[in-house]
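> give me a 3D structure for the following:
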Amino acid sequence: MIERVPTYTADQVRDAERPLLEAHVPLMQRAAAALAAIAREELMGAPGARHFAPLEPVVRERADAPRPRVLVLVGSGDNGGDALYAASRLAPVADVDVLLVSERFHEAGFAAAVGAGVRWIELPEAADAGADYALVIDGILGIGASGRSALRGRAREAVTALLPLARRGGMPRVVAVDIPSGLDPDSGAADDAVLPASVTVTFGAVKAGLAAGRGPQLAGDVVLVDIGLGLEGVQPVGEASVSRVVTAPQG
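So this is what the prediction gives:
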């Protein structure tokens, strides 16, 4: 069911996050739990739910059935941390590869992912295996890129290497973390180096850029995850349609 919800700027969302982060509210873990649950739905074809229980291993009909493969693209910011913790939660049900597109990354999230059995790979292997993945999780850039959203360096190289699959119709489903990487969170501006998402899982509030410019074209279905931001007294900048609103586990 389509719902209309308010949209906010990146600055408004960061301002709402700040007191929670200072109080050590585990926003990243909430986001990662919801992201992993939605990614699991994409893999397993499960219907959506408004509240997510902890992930449990999937019992397959055949013990020798192949596990789905997942590629996780990881940047240097909090989106990369969300994606890494989600990868660790997906490891019981899928073969998960992580491609780091920056020399900086969320070290605790990376340790959790590797400890769960996730593989760290390089770009040539990811590009060669592109069509074999059932799902790609795009955790390269988030709202911290406002005003300078175009991908650069290894991030741009990785997306450019995967885009031909999309043009040939062989692209796996893509789940964008918060926003598609390379999309400006406020204006919706983007160049051609953006992976079009099948689903965008956006945290706390719908970013204005998802409903402006190229946002609707690149975001796919938008799922809004309530992670407990206090935006009730903040003036929204617009409205957007989302496919559903879900509540992240509180912890």
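> from here on, just use CA atoms for contacts and neighbour counts.
Fine.
> centroid residue for the chain?
Val177 (1.7 Å; CA atoms, centre = their mean).
> so that one touches Val136, yeah?
No: counting by CA atoms under 8 Å, Val177 does not reach Val136; the two are 10.5 Å apart.
> ranges for the helices of the stretch 101-250 of the chain?
107-115, 123-128, 153-167, 215-219 (DSSP state H, counting those that start in this stretch).
> could you dump those helices to JSON lines with distance to Met28?
Shown next, in JSON lines, are these (distance: least, CA to CA, whole Å):
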{"stretch": "helix 107-115", "distance to Met28": "10"}
{"stretch": "helix 123-128", "distance to Met28": "26"}
{"stretch": "helix 153-167", "distance to Met28": "22"}
{"stretch": "helix 215-219", "distance to Met28": "21"}
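> here's the other one to compare against:
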Amino acid sequence: MRGYSAQQVRAAEAPHLAAGEPLMERASAALARECVRMLEAEGISPAHARVVVLVGGGNNGGDALFAAAALARQGARVELVRTSSRVHEAGLAAALAAGATVVTRGAAKCAASADLIVDGILGTGTSPDPRLRGEVRDLVAAVVAAKPSGLVVAVDIPSGIHPDTGEVPDPAAVLRADVTVTFGGAKAGLLLSPARDVAGEVRVHDIGLAADLEKLTPLVVLPGDEAR
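Model prediction:
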């Protein structure tokens, strides 16, 4: 498995975004499929599942919202927890139109008891310090402390890890994922400790970037038997 820097992946995305390719649509569809796979592997029908989506303000939040819409259309009870005043408006509209609802109180308890938590708070971003802060940090720390009873899927990376170095500066406020669904190529940090220990199984979905990334030198290369 090859691990690329956040900047390498952004550079690979740029021409596709400029050409108007639906990268978010591809990513959210892959995320929704993985959510269904995870639920069914636990014997839970998506039509009877309760899914809590932690929604950030960036593209990861958009991916999570469109995936939430897809799950709601399959009958899942989908509850959205906004962690930012700014969200992907089209994604939010799609999720609400499909039947998702917004949690206004008791978010940590709601998330901890869900069949599936979708961590769509932070993506690769550009900050050298990836830790969560303020109210969202308190929320995630409360969910972690409550020891979620269901599954956790991280969108692209678990929120609060460094995408390039694998640093986890505030482990008490990072949701340990069962599966990390990452797009285009694996982010290098997912393959490095200590982040690899909170990323769970890393599942890479190409959204049209494979040929671009193959031209680049990855930051990390793991032998096949080390990839998880």
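> what TM-score do we get after superposing?
The TM-score (TM-score structural alignment, normalised by the length of structure 2) is 0.90; 219 aligned residues with a CA RMSD of 1.8 Å.
> sorry, back to before: and the aligned residue in structure 2 for the residue nearest to the centre of structure 1, how far is that from Leu116 of structure 2?
Aligning on TM-score structural alignment places Val177 of structure 1 opposite Val155 in structure 2. Distance of Val155 of structure 2 to Leu116 of structure 2, computed by CA to CA, to the nearest Å: 13 Å.
> go on, Arg105 of structure 2?
From Arg105 of structure 2 to Leu116 of structure 2 the distance is 18 Å (CA to CA).
> higher neighbour count, these two?
Just comparing Arg105 of structure 2 and Leu116: by other CA atoms under 10 Å the higher neighbour count belongs to Leu116, 24 against 9.
> dump the residue contacts of the aligned partner of the more buried one in structure 1.
Aligned counterpart of Leu116 of structure 2 in structure 1: Leu135 (TM-score structural alignment). For Leu135 of structure 1, the contact set (CA atoms under 8 Å, 6 or more residues apart in numbering) comprises 39, 42-43, 69-71, 172-175.
> most neighbours, which of these?
Going by other CA under 10 Å, Val175 tops the contacts of Leu135 of structure 1 with 29 neighbours.
> wait, it touches Ser198, no?
Yes: the pair Val175 of structure 1 / Ser198 is scored as a contact, 6.0 Å apart, by CA under 8 Å.
> so where do the strands sit in the stretch 1-150 of structure 1?
3-8, 69-74, 95-100, 119-121, 135-139 (DSSP state E, counting those that start in this stretch).
> how far is the shortest one from where the chain is centred?
The reference is to strand 119-121 of structure 1. Distance of strand 119-121 of structure 1 from its chain centroid, counting by CA atoms, centre = their mean, to the nearest Å, is 18 Å.
> how about it, which residues are buried there?
Arg119 (16 or more other CA atoms under 10 Å).
> so how much does it differ from structure 2 once superposed?
Superposing on structure 2 places strand 119-121 of structure 1 at an average distance of 0.6 Å from its equivalents, by mean CA distance after the TM-score superposition for structure 1.
> mind listing residues that contact that strand?
Residues contacting strand 119-121 of structure 1 (CA under 8 Å, 6+ apart): 96-100, 114.
> could you dump the residues you listed to CSV with neighbour count and distance to Gly215 of structure 1?
Conversion of these to CSV gives the following (neighbours: other CA atoms under 10 Å; distance: CA to CA, whole Å):
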residue, neighbour count, distance to Gly215 of structure 1
Val96, 26, 28
Asp97, 25, 27
Val98, 25, 26
Leu99, 20, 25
Leu100, 24, 25
Val114, 18, 33
